[in-house]
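>>> Predicted coordinates and the sequence they were generated for:
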Amino acid sequence: ALDEDEINLAIVNEIKGNPSRITFYSNKGEVLITVLISVTTTNERLNISPSKLKIVSEVQKLNCLSDILGFELVDKAEENYINITNGYDDLVAKINFINKFGDKTDFQINIKKILDNNDRE
């Protein structure tokens, strides 16, 4: 668990202008988790209330994002949540954003791989 006053940092690496990796660091400089990604972007307004955001996750290894991001991990939600799903042949998970109206946005983060300490450069 993180200290209450701990602030985390996410570094997004890109290849040719496209996000390819997100590494989350603690304020002590420790790597908390690294994920290899691709992103489906959109120009639409997300209509998400960050102060009320929750996380619903089917992927145990990504449940730590709740602590890292400071959002409550819940079993289900109707609106304003991050939905982490599994069951894809070529992906570990998909992260979708459900807005404050209960609608899925077009913005999606595709998790290709979760790196552990042996995989990191």
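Perfect, I can see it now.
>>> From now on I want contacts and neighbour counts done on CA atoms only, so please keep to that.
Fine.
>>> Can you list the helices and strands that the strand ranked longest in the chain packs against?
Counting by DSSP state E, the longest strand found in the chain is strand 104-115. Packed against strand 104-115 by the contact rule (3 or more C-alpha pairs under 8 Å, 6 or more residues apart in numbering; DSSP states H and E) you find strand 31-40, strand 93-98.
>>> Give me the contacts around the very next helix or strand once past the first one.
When you say that, I think you mean strand 31-40. Next in sequence after strand 31-40, counting helices and strands by DSSP states H and E, comes strand 54-57. The contact list for strand 54-57 (C-alpha atoms under 8 Å, 6 or more residues apart in numbering) reads 63, 66, 71-77, 80-85.
>>> A helix includes Asn27, no?
No. With DSSP: H, G, I helix; E, B strand; the rest coil as the criterion, Asn27 is coil rather than part of a helix.
>>> separation between the closest residue to Asn63 other than its chain neighbours and Glu79?
Of all residues not flanking Asn63 in the chain, Ser57 sits nearest, at 6.4 Å (C-alpha to C-alpha, 6 or more residues apart in numbering). Distance, Ser57 to Glu79, by C-alpha to C-alpha, to the nearest Å: 14 Å.
>>> want to compare, so here's the second one:
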Amino acid sequence: MLLTTSRKPSQRTRSFCQRLKKAMGCPYINRGKMNIQEILQKTIEHKESTLAIVSEKHGNPSKVTFYNTRGEEIGYMTISVAIPKNLKTRPTKKIKGPIENIRLLKGLIPFEEGAGWDFWLVKPAHGKYNMIMELYHEKKPTGFKIFIKRIHLED
């Protein structure tokens, strides 16, 4: 998965992308003035199969839209985030939690089921969020959380 932002991102959105890059071990590119076709070309050059574009609302990350290398939207997540200042972790794509939630997320993000010392824990949520993804480092929470309001997969 190649990660980038929408045009003219806020500092908070750039920080979120940098932390997500570090946490997942995926490449991140600064968008600059690149259009979608140029970004898709970078996705292919990085040998990635998915492009994730982080959009914002009022300066905060609010949506991640996923595309395949043909430029077709494969789905999106509407989100809110908690970003720790000092993130201590190693890159991981390990995930654990309720199977129905993991299945939805794996439709968008190349996660591997199971857990080790570092992993993402998916928990059901209440209220305006459907689930919460929290990053763990050495089996301890890091404070890096993605609150997921909605996941939509294209048919």
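Cool, got the structure. This structure is a prediction, so every number in the text was calculated from the model and none was measured.
>>> After superposition, what is the TM-score?
TM-score of the superposed chains, computed with TM-score structural alignment, normalised by the length of the first structure, equals 0.74; 109 aligned residues with a C-alpha RMSD of 2.4 Å.
>>> hmm, back to that, which other residues reach the longest strand of the first structure?
So strand 104-115 of the first structure is in contact with 33-42, 44, 46, 90-99, going by C-alpha under 8 Å, 6+ apart.
>>> Mark which of these are buried, thanks.
33-38, 46, 92-99 (16 or more other C-alpha atoms under 10 Å).
>>> and which of these is nearest to Phe24 of the first structure?
Nearest to Phe24 of the first structure, judged by C-alpha to C-alpha, of these is Ile33 at 5.5 Å.
>>> count of residues packed around the equivalent of Lys85 of the second structure over in the first structure?
In the first structure, the residue matched to Lys85 of the second structure (TM-score structural alignment) is Asn43. When neighbours are counted by other C-alpha atoms under 10 Å, Asn43 of the first structure registers 7.
>>> I'd assumed Asp67 of the first structure was in a helix, is it?
Yes. According to three-state DSSP, Asp67 of the first structure belongs to a helix.
>>> how near is it to Ile7 of the first structure?
Distance from Asp67 of the first structure to Ile7 of the first structure, by C-alpha to C-alpha: 11 Å.
>>> do Gly102 of the first structure as well
Distance from Gly102 of the first structure to Ile7 of the first structure, by C-alpha to C-alpha: 29 Å.
>>> In the second structure, which helix is the longest?
helix 11-24 (DSSP state H).
>>> List the contacts of it.
3-5, 27-28, 54-56, 59-61, 81, 83, 87, 89-93, 135.
>>> Just the buried ones from these, in ChimeraX syntax?
The ChimeraX selection below is limited to those of these classed as buried (16+ other C-alpha under 10 Å):
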select :3,4,5,27,28,54,55,56,60,61,81,83,87,89,91,92,93,135
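>>> Can you report how many residues neighbour the counterpart of Ile146 of the second structure in the first structure?
By TM-score structural alignment, Ile146 of the second structure lines up with Ile109 in the first structure. For Ile109 of the first structure, the neighbour count with other C-alpha under 10 Å is 19.
>>> Between Ser57 and Glu79 of the first structure, point out the one with more neighbours.
A direct count of neighbours by other C-alpha under 10 Å for Ser57 of the first structure and Glu79 places Ser57 higher, at 24 against 19.
>>> That one matches what in the second structure?
Aligned partner of Ser57 of the first structure by TM-score structural alignment: Gly97.
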